[in-house]
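K.L.:
generate a structure from the sequence data that follows.
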Amino acid sequence: MKRSLFVFLSLLLLVSLPLQASSRIDSLRVWPAPDHTRLVFDLSGPVQHRVFMLDNPSRLVIDISNARLNTQFSNSGLESTPISRIRSAVRNQNDLRVVLDLSRNVQPRSFLLRPNEQYGHRLVVDLVMPEQARVQQAPPRETLPREQRRIIVAIDPGHGGEDPGAIGPGGTREKDVVWAISRELARQIDADPAFEAVLTRTGDYYIGLRQRVEVARKARADLFLSIHADAYRSPQPRGSSVYVLSQRGASSESARWLADSENRADLIGGVEGVLTLGDKDETLAGVLVDLSMTATLSESLKAGSRVLRNMGQINRLHKRDVEQAGFLVLKSPDMPSMLIEAGFISNPQEEQRLRDRAYQRQMATQIASAIKDYFRDNPPPNTVLASQNNGSETRYVIQRGDTLSEIARRNGVDIGELRKANNLNNDVIRVGQTLRIPSS
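P.N.:
The predicted structure follows:
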């Protein structure tokens, strides 16, 4: 009797134990880019997986353990990708096998992403096309004599693809706003024969923060602009901002918070990397970077101040001065760089303005005007503007609220040199007065 009762209770216990729940694949999103295609599987929970290639014909196999399909894989939308067809089948009763039929050679990589504010668990599979990447990194451009080259402005629309950036209370996505502003900005820059714009991404896809900088460096850009739309934990903050890199910590708590938020976006790339000076020994590389960064930061502040002042003509400024923080995307020692926050997308009123096409054009116009004015006063050697300037010196007309120390800081010059260049005995200046700015 006791043995029968024991067997009964054991069976009852086994029946009551929950079976291991399988994860669901709820959807698949495909993001084509010039040099890769990204597939994102939305999951109900974490999974284990492996990927491997098969030849004759070329296929990529994705095995996902203890998973079931809860959606339909459509073969539409694959026109700009190396994928000709997507198939799936149950494997070993509990696992799922996904097969991608390929039309060209790819180098696959895969990784898992944890849940964030927008998405749950995700399996990301990238199909990298190395040959295509080389073509995209060297676009044909009209060449000018060396002493007559154009000034190249790299424009970086933040986020993209799998990474929507901040989302406003009305559902406006940061990646859409900054893409519209960046395209218009590039159009206005290209309209001037002395300038040329280079976009770090040319569509709605994600590239890593370091890769954005590499695109600009390979184009030999004279200036790097990363365009964003700010967000904060509460809806009250508003206004436009400009940030440059800080080597000594953030200039404010909000700048530190924003830099941390933007830097976390690189987790979506799934890879780590650093900018290096690979042909130099470690000590020499450190000295070169320090020296170069000092000059680069000075020029970043000068250009950023002009952009900030221009944006203040059409929108409230969040802070009157250029702020500084450790933005990963600004860490290039050989190129002045700034991050422009067009406004707070988390503020309902500012969200409405940011999504307005006319306002986007106005914002692009103010930024373009500031950049052109900066380079007319500070033309790089061997450029069209440098030959037009014929060595004319930089001048600045004092605006309301300016101080001599702030003008010196923005232009990266010593205040004593600024006084000497303008025969000033003290720091008293007046609105409308024109100052000569000595070379920094």
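
K.L.:
make it CA atoms for all contacts and neighbour counts henceforth
P.N.:
Noted.

K.L.:
does Ala255 touch Ala325 like I think?
P.N.:
Yes: the criterion here is C-alpha atoms under 8 Å, and Ala255 meets it with Ala325 at 5.8 Å.

K.L.:
return the residues in contact with the nearest residue to Ala186 once chain neighbours are set aside.
P.N.:
In this structure, Ala186 finds its nearest non-sequential neighbour in Ala197, 5.3 Å apart by C-alpha to C-alpha, 6 or more residues apart in numbering. Ala197 makes contact with 152-155, 186-187, 189-190, according to C-alpha atoms under 8 Å, 6 or more residues apart in numbering.

K.L.:
go on, Pro157?
P.N.:
Applying C-alpha under 8 Å, 6+ apart, we find Pro157 in contact with 175, 178-179, 182, 199-201, 226-228.

K.L.:
rerun at 6 Å
P.N.:
Going by C-alpha atoms under 6 Å, 6 or more residues apart in numbering, Pro157 touches 178-179, 182, 227.

K.L.:
out of the residues you listed, which are inside helices?
P.N.:
Assigned to helices by DSSP state H, the following of these qualify: 178-179, 182.

K.L.:
leaving out chain neighbours, which residue sits closest to Glu262?
P.N.:
With C-alpha to C-alpha, 6+ apart as the criterion, Glu262 has its nearest non-adjacent residue at 7.3 Å, and that residue is Phe327.

K.L.:
my bad, should have said Ser332
P.N.:
Spatial nearest neighbour of Ser332, excluding adjacent residues (C-alpha to C-alpha, 6+ apart): Val213 at 7.1 Å.

K.L.:
what helices or strands is the one helix or strand that neighbour maps to leaning on?
P.N.:
Taking DSSP states H and E as the criterion, Val213 maps to helix 209-218. Applying 3 or more C-alpha pairs under 6 Å, 6 or more residues apart in numbering; DSSP states H and E, we find helix 209-218 packed against no helix or strand.

K.L.:
and it, what's buried?
P.N.:
For helix 209-218, burial by neighbour count (16 or more other C-alpha atoms under 10 Å) applies to 209-217.

K.L.:
one more, so I can put them side by side:
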Amino acid sequence: MPRPPLLRTTPLGSARRRTILKAGGTLLLSVLGPLPAQAAQILAVRVWPADDYTRVTLENDGDLKATHFMVPNPPRLVVDIDGLALNDTLKGLVAKIESNDPYIKQVRVGQNRPNVVRLVFDLKEEVKPQVFTLPPVAGYHNRLIFDLYPLTPADPLAALIQQRDWTTGDAPPAPDALGTIARQDGGEAPAMPVPPMTQAPRPTLAPTPAPSAAPAGLPKVTRMVTIALDPGHGGEDPGATGGTGVHEKDIVLEIARRLKAKLEGMPNTRVLLTRDADYFVPLGTRVDKARKVQADLFVSIHADAFVERTARGSSVFVLSEKGATSSAARWLANDQNKADLIGGVNLANHDRQLASVLLDLSTTAQISDSLKLGKAVLSEIGGINKLHRGIVEQAGFAVLKAPDIPSILVETAFISNPEEEARLKDDGYKDQLADAITKGIRRYFAANPPMAKSRMA
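P.N.:
Predicted coordinates for the structure are as follows:
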């Protein structure tokens, strides 16, 4: 009996089947059209209002592209974001705008056209917007940032002068700390003796007549003392986080506020906070603010974490030009110097030249005076908490690079240590820290009275 013919399994048959399948697939695609790209999703929205500027952050799961333009009368900022679908998280931006925001009145959000979302910021005044993106870092996904700056930037010196509450007049002179400085209210007071110059030179005033009780042969100066306090981190940069969820940025701001009040209780002393609320300030801007007010001292306040939860104790750091004094100091400096990456700096407008100049101008005299200040403060802090090491350490902290201002960074305690985290959350301990730093500053000025400089107010 003859066999039935076999099915063709030759290469010719395979090629024919592939041709038929390809033709069918092409027909299907021509009917359905190209598959649309998946739109990015907004994961979180955050708003950080401040006098310096207001920041709006859209955290998303993709790389967004945005265009923006300003509309006058009334002032508005219009932003179109490509490749984005409107979702409930983005709609929630409307409720995030607070009535006391210095620059934003309200925001409107809508789907302008397919895959394009439009944001309209109704403004309280004209602004200079910066719109930029940030890549994923430190637990954040991609971020689209809107920074709304005033047309005329805030002047930290003008803000200090406007306060006019630098001394209450109730605090008696403290000869063991600041000497006797002329009162701001114009009353007669002896001038402060000025020792031989050890810092970078500054413009000097004509010497005033010396009182009979003062050491002979030294010029006298009457002026305000200005101290810059720098609460670390802020805004998009929470700093270290303790086991109970408390953020370093919140703890150090509370300590700085307490310290500011105590320092302003000293005669003829005024204090600048590099940030007075929860917003991010780039490292170079912190230094620049201190220099604009010709600060006599710069004190940066932190409560850092370490890889080992057992690490504990307070520390004081100053700048080093020759490397860190310990591996832990190097680790902490590297960690703190990441603040601009985490907090978010617009690289297109970042003043890299300024950062380079500050590094180049850091002088031996500044570091020498910083060490004196650091030793005085560390000695006082040692009376309320265990010291991580019994010496002032040195490392390349970017925030300490003002070339003409004695600068220290105080690690109040390790927030990663459960016991020290509990102390940092305690109001009594925060007050003790502020007292200790104040006493250290008074001790420093007793041995190193501030030098003459041009009167600013």
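
K.L.:
tm score of chain vs chain?
P.N.:
With the length set by TM-score structural alignment, normalised by the length of structure 1, the two chains reach a TM-score of 0.79; 375 aligned residues with a C-alpha RMSD of 2.7 Å.

K.L.:
what does the residue nearest to Ala186 of structure 1 correspond to in structure 2?
P.N.:
Aligned counterpart of Ala197 of structure 1 in structure 2: Val271 (TM-score structural alignment).

K.L.:
wasn't its match part of a strand?
P.N.:
Yes: assessed with DSSP: H, G, I helix; E, B strand; the rest coil, Val271 of structure 2 lies in a strand.

K.L.:
do you know how far it is from Ala154 of structure 2?
P.N.:
Taking C-alpha to C-alpha, to the nearest Å as the measure, Val271 of structure 2 falls 16 Å from Ala154 of structure 2.

K.L.:
give me the most central residue, structure 1.
P.N.:
Nearest residue to the geometric centre of structure 1 (C-alpha atoms, centre = their mean): Gly158, 3.7 Å.

K.L.:
can you give me the helices in structure 1?
P.N.:
Secondary structure of structure 1 (DSSP H): helices located at 2-16, 130-137, 174-190, 209-218, 253-264, 282-311, 348-354, 357-377, 384-389, 404-411, 415-421.

K.L.:
a markdown table for those, including distance to Ala67 of structure 1?
P.N.:
A markdown table is the format used below for the helices of structure 1 (distance: least, C-alpha to C-alpha, whole Å):
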| stretch | distance to Ala67 of structure 1 |
| --- | --- |
| helix 2-16 | 22 |
| helix 130-137 | 31 |
| helix 174-190 | 32 |
| helix 209-218 | 32 |
| helix 253-264 | 29 |
| helix 282-311 | 47 |
| helix 348-354 | 40 |
| helix 357-377 | 44 |
| helix 384-389 | 60 |
| helix 404-411 | 57 |
| helix 415-421 | 67 |
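
K.L.:
tell me the most buried of the ones you listed?
P.N.:
Highest mean neighbour count among those (mean count of other C-alpha atoms under 10 Å): helix 174-190, with a mean of 22.

K.L.:
in structure 2, what residues pair with stretch 363-372 of structure 1?
P.N.:
Stretch 363-372 of structure 1 lines up with residues 433-442 of structure 2 when matched by TM-score structural alignment.

K.L.:
mean shift of the matching stretch relative to structure 1?
P.N.:
Here the mean offset of stretch 433-442 of structure 2 against structure 1 after fitting is 0.6 Å, by mean C-alpha distance after the TM-score superposition for structure 1.

K.L.:
that stretch: how far from the chain's middle?
P.N.:
Relative to the mean C-alpha coordinate of its chain, stretch 433-442 of structure 2 is positioned 23 Å out (C-alpha atoms, centre = their mean, to the nearest Å).

K.L.:
likewise for stretch 39-55 of structure 1?
P.N.:
Distance of stretch 39-55 of structure 1 from its chain centroid, counting by C-alpha atoms, centre = their mean, is 26 Å.

K.L.:
what's the matching range in structure 2 for it?
P.N.:
The aligned range for stretch 39-55 of structure 1 is 56-72, by TM-score structural alignment.

K.L.:
need the contact partners of the matching stretch.
P.N.:
Contacts for stretch 56-72 of structure 2 (C-alpha under 6 Å, 6+ apart): 40-47, 76-82, 142-146.

K.L.:
burial count for Leu93 of structure 2?
P.N.:
Leu93 of structure 2 has 21 neighbours, counted by other C-alpha atoms under 10 Å.

K.L.:
skipping adjacent residues, who's closest to it in space?
P.N.:
For Leu93 of structure 2, the closest residue by C-alpha to C-alpha, 6+ apart turns out to be Val45, at 6.2 Å.

K.L.:
quick one: map that neighbour onto structure 1.
P.N.:
Structural correspondence for Val45 of structure 2 with respect to structure 1 (TM-score structural alignment): Leu28.

K.L.:
could you do Met451 of structure 2 as well?
P.N.:
Met451 of structure 2 maps onto Pro381 in structure 1, by TM-score structural alignment.

K.L.:
look up how far Leu144 of structure 1 lies from its match.
P.N.:
Distance from Pro381 of structure 1 to Leu144 of structure 1, by C-alpha to C-alpha: 14 Å.

K.L.:
just want to know which of these two has more residues nearby.
P.N.:
Pro381 (14 against 11).

K.L.:
and the more buried one, how far from Phe41 of structure 1?
P.N.:
According to C-alpha to C-alpha, Pro381 of structure 1 and Phe41 of structure 1 sit 49 Å apart.

K.L.:
now do the contacts for the nearest residue to Pro193 of structure 1 once chain neighbours are set aside.
P.N.:
Residue nearest to Pro193 of structure 1 in three dimensions, not counting chain neighbours: Arg150, with 7.4 Å by C-alpha to C-alpha, 6+ apart. Taking C-alpha under 6 Å, 6+ apart as the criterion, Arg150 of structure 1 is in contact with 194-195, 383.

K.L.:
7 Å instead?
P.N.:
Contact partners of Arg150 of structure 1, counting by C-alpha atoms under 7 Å, 6 or more residues apart in numbering, are 194-196, 383-384.

K.L.:
got it, and Val242 of structure 1?
P.N.:
304, 308, 322-323, 338-341.

K.L.:
so the counterpart of it in structure 2 versus Arg330 of structure 2, what's the distance?
P.N.:
Alignment note (TM-score structural alignment): Val242 of structure 1 maps to Val316 of structure 2. Applying C-alpha to C-alpha, the value for Val316 of structure 2 to Arg330 of structure 2 is 13 Å.
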